[in-house]
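Novice: pasting a predicted model and its sequence here:
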Amino acid sequence: MTKFKLLATAAMGLESIVADEVKALGFETQNENGKVFFEGDEAAIAKANLWLRTADRVKIIAGEFTATTFDELFEQTKALEWEKFLPVDANFPVQGKSVKSKLYSVPDCQAIVKKAIVERLKKAYHRNSFLDESGARFKIEVSILKDKVQLSIDTSGAGLHKRGYRTGQGEAPLKETLAAALVKLTRWSPDRPFVDPFCGSGTIAIEAAMIGQNIAPGYNREFDSEFWPWMKRKVWDDARLEAEEAADYDQPLDITGTDIDHRLIETAKANAMEAGFAELITFKQRQVKDFTATGESGVIVGNPPYGERIGEIEKIEEMISDMGRVFSAYPTWSVYMLSAAENFEELYGQKATKKRKLFNGFIKTDFYQFWGERPKNT
């Protein structure tokens, strides 16, 4: 098998969580802003796509070099052995981005990289005419930062947050990758109760169930690299079989999702059914001020509404105060809330044990963590 330099891309603030996941798969990592690098073969590509819960995509680094002119970009791109990756009929769209670089025109950079790859492939495959691009898709990205060019090939296709279970969603859905990261940050274990009091379309609760039963998040979808001629079918079959054997479908779970909006509860139930958790997650309509729970040492995780208009903000502030009051009746439970409200702790009536800066899309938020007491009988 071939050794590749691989890249798992991550949302800002989630790099260390993605790196932990990559390490858990058996690889050494190097982190940069939004990037986790590791090395692996075809089996590593399949495994990473199937198992990474918090990464956005898995890419192959095809080449890296410095370029300050279009000529340099063209010649150095053309010098790379693209025929090792791309078959003669490869469909290879090129996307680009450029930050703080002399080559700042992204459309021009994309066009030059495309042309250079075409020239290389025509020579490698002894073609004089156009390449028809009728085969499998190899999405290529040219990324230039401070004149350093990185050329990568996307092995995932649709972003890894597309798990395949979402039949519907609310107005401001939480990405599945961020939802999984929130669950992981709580260090919740499946023998403890878990509640999301702002469940919306059920994403956090469903991700918790997948983690609780050790189900690979990519088990229900396809990836671009599954259709690459040099990625043997057996590699994917083995990876999927391993994922199936690792799943613990008998693990009991106590997971509840509640929301004030009855329509979202129906959506959450439909999504849970699609994910295979219809019998395992309880969804019900409830306001947070009516919160009740049973058991000790539970975990409450939520992404309450943020609000932008004055009337909304007042309602949300009142809701955060309600939360602080009702959750205080459960001293052994730990509470984790993702919020853009800078006065969250003041409204909640308690200083967080820990805070972590995270981005929900482009919204800057804090993940407020209030750790519960140890139960008296332990």
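Specialist: That came in fine, so what should we check first? The structure presented is a predicted model; accordingly, all values stated were derived computationally and were not measured.
Novice: please count neighbours and contacts with C-alpha atoms only from this point.
Specialist: OK.
Novice: which strands or helices does the lengthiest strand in the chain pack on?
Specialist: Counting residues, the longest strand found in the chain (DSSP state E) is strand 57-66. If you count contacts as 3 or more Cα pairs under 8 Å, 6 or more residues apart in numbering; DSSP states H and E, strand 57-66 packs onto strand 4-9, helix 42-51, strand 148-154.
Novice: try it again at 6 Å.
Specialist: Where contact means 3 or more Cα pairs under 6 Å, 6 or more residues apart in numbering; DSSP states H and E, strand 57-66 is packed against strand 4-9, strand 148-154.
Novice: give the buried residues for the last one.
Specialist: If I follow you right, that is strand 148-154. Neighbour-count burial for strand 148-154 flags 148-154 (criterion: 16 or more other Cα atoms under 10 Å).
Novice: pasting the second one now:
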Amino acid sequence: MDQQVTLIATAAMGLEAIVSKEVKELGYENVQVENGRVVFTADVSAIPRANLWLRTADRVKLLVGKFKAVTFDDLFEKTKALPWENFITEDGEFPVVGKSVKSKLYSVPDCQSIVKKAIVERLKKKYGVASWLKETGAFYRVEIALHKDEALLTIDTSGSGLHKRGYRVGQGEAPLKETLAAALVQVTNWHPDEPFVDPFCGSGTIAIEAALIGQNIAPGFNREFASEDWSFIPQKAWDEAFQEAEDCANYDQPLNITGSDIDPDLIDIAKNNAMEAGLGDLVTWKQMQLRDFKPKQENGYLVSNPPYGERMGERPEVEEMYRDLGVIMRDHPSWSVYVLTSHEGFEKLYGKEATKKRKLFNGFIKTDYYQYFGKKIR
């Protein structure tokens, strides 16, 4: 497990600092934050741990090499010079995907094909194979990413994206990615012993992510990863990572988390998702309209991704909800309120300027995360 690797935790725009904090909390140093990614060096045991624990990263990729490439010859020779045999077995299956931005080598299919040929040549030579590689073994998804003529060659260690926790059996119309939901919770100062409410809970993602954070349950505990089959990562590393996740979970932590929504079908979906996440009845689900929301305790946290009113017909109704929310929360100054929306008039409708705002992308929608810090009563 002493083999050092460079890993890239990819992140949605605006979440890089949160992902970086998570990487450091796992004990890794030498962490660099770049646009859309966090780069760090560690031994191979970091692959299981990062995949299991990173709540807000999209994927964990293994960096094989990076170099400048302005011709196809450059790309071929420099790819071939990389130590692919350190990672890919003789029978490994390795499709190549790619992207190119602002680079002389702009034809992605050509770049993919050249990278594939270069890896094949390297592996055939190293493994002493005369004919062809079988590709019947473990799966390694190679990516060639060109940006301003710099080629970045990686292997995806995650498999399906890390937002796929394995608990979402149903979803509403515009589901929030689990990674973004976790980030919305992590930006707050919420502690598991304080009340937590999402009054527009939809299929329950924010409340479920809060419960997983509250009990320190690793977000990847319920799924599989592509790199579980890779021979250069000892089985011991996976066993220890899963054991650590089990040992660190605090299943006895009581939680006061409520998710409510006006739509009874969504409440049913949220309940099923929570059961699938192994949370049982830890989260309280209520079919309720916003106007009936009356906080009964102090020092709570409201974290929500309400409808944005993007469709013209919905706008007046959504704006009315924002006004109602402002009126309700005015009577509860000890509560902190966090709302994600693309509606630029939110503060005016809510009736108060946010303490802090953070720009985030919900998919391709540009949003603001409005943060109102409550005056705590001790």
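Specialist: Nice, thanks for sending it over. Computed from a predicted model, the values in this text were never measured in an experiment.
Novice: make a markdown table from the helices and strands packed on strand 57-66 of the first structure and add distance to A275 of the first structure to it.
Specialist: Compiled in a markdown table, those are given as follows (distance: least, Cα to Cα, whole Å):
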| stretch | distance to A275 of the first structure |
| --- | --- |
| strand 4-9 | 24 |
| strand 148-154 | 25 |
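Novice: out of those, flag the one nearest P331 of the first structure.
Specialist: strand 4-9 (37.6 Å; Cα to Cα).
Novice: can you check which part of the second structure that closest one sits on?
Specialist: Aligned using TM-score structural alignment, strand 4-9 of the first structure spans residues 5-10 in the second structure.
Novice: returning to what we had before: quick check: the farthest pair among the buried residues of strand 148-154 of the first structure?
Specialist: Across these (Cα to Cα), the longest gap, 19.0 Å, separates K148 and D154.
Novice: give the equivalent position in the second structure for I153 of the first structure.
Specialist: Using TM-score structural alignment, I153 of the first structure pairs with I155 in the second structure.
Novice: am I right that its match is in contact with V142?
Specialist: Yes: counting by Cα atoms under 6 Å, I155 of the second structure does reach V142; the two are 4.5 Å apart.
Novice: correct me if wrong: D41 of the first structure contacts K5.
Specialist: No: contact status for D41 of the first structure versus K5: not in contact, 8.8 Å apart, counting by Cα under 6 Å.
Novice: still on that earlier bit, buried residues of the match of strand 4-9 of the first structure, list them for me.
Specialist: Applying 16+ other Cα under 10 Å to stretch 5-10 of the second structure flags 5-10 as buried.
Novice: next: stretch 38-55 of the second structure.
Specialist: For stretch 38-55 of the second structure, by 16+ other Cα under 10 Å, it's 38-42, 44-55.
Novice: just stretch 133-153 of the first structure next, same as before
Specialist: 135-145, 147-153.
Novice: which residues of the second structure does stretch 337-352 of the first structure align to?
Specialist: Aligned by TM-score structural alignment, stretch 337-352 of the first structure falls on residues 339-354 of the second structure.
Novice: so where is stretch 105-117 of the second structure in the first structure?
Specialist: Going by TM-score structural alignment: stretch 105-117 of the second structure matches residues 103-115.
Novice: strands along the first structure, start to end?
Specialist: Going by DSSP E, the first structure shows strands at 4-9, 30-32, 35-40, 57-66, 94-99, 139-145, 148-154, 194-196, 255-259, 281-285, 299-302, 334-339, 354-360, 363-370.
Novice: any chance of these in a markdown table, with distance to W188 of the first structure too?
Specialist: Formatted as a markdown table, the strands of the first structure follow (distance: least, Cα to Cα, whole Å):
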| stretch | distance to W188 of the first structure |
| --- | --- |
| strand 4-9 | 24 |
| strand 30-32 | 25 |
| strand 35-40 | 24 |
| strand 57-66 | 25 |
| strand 94-99 | 38 |
| strand 139-145 | 36 |
| strand 148-154 | 32 |
| strand 194-196 | 8 |
| strand 255-259 | 11 |
| strand 281-285 | 16 |
| strand 299-302 | 7 |
| strand 334-339 | 10 |
| strand 354-360 | 16 |
| strand 363-370 | 13 |
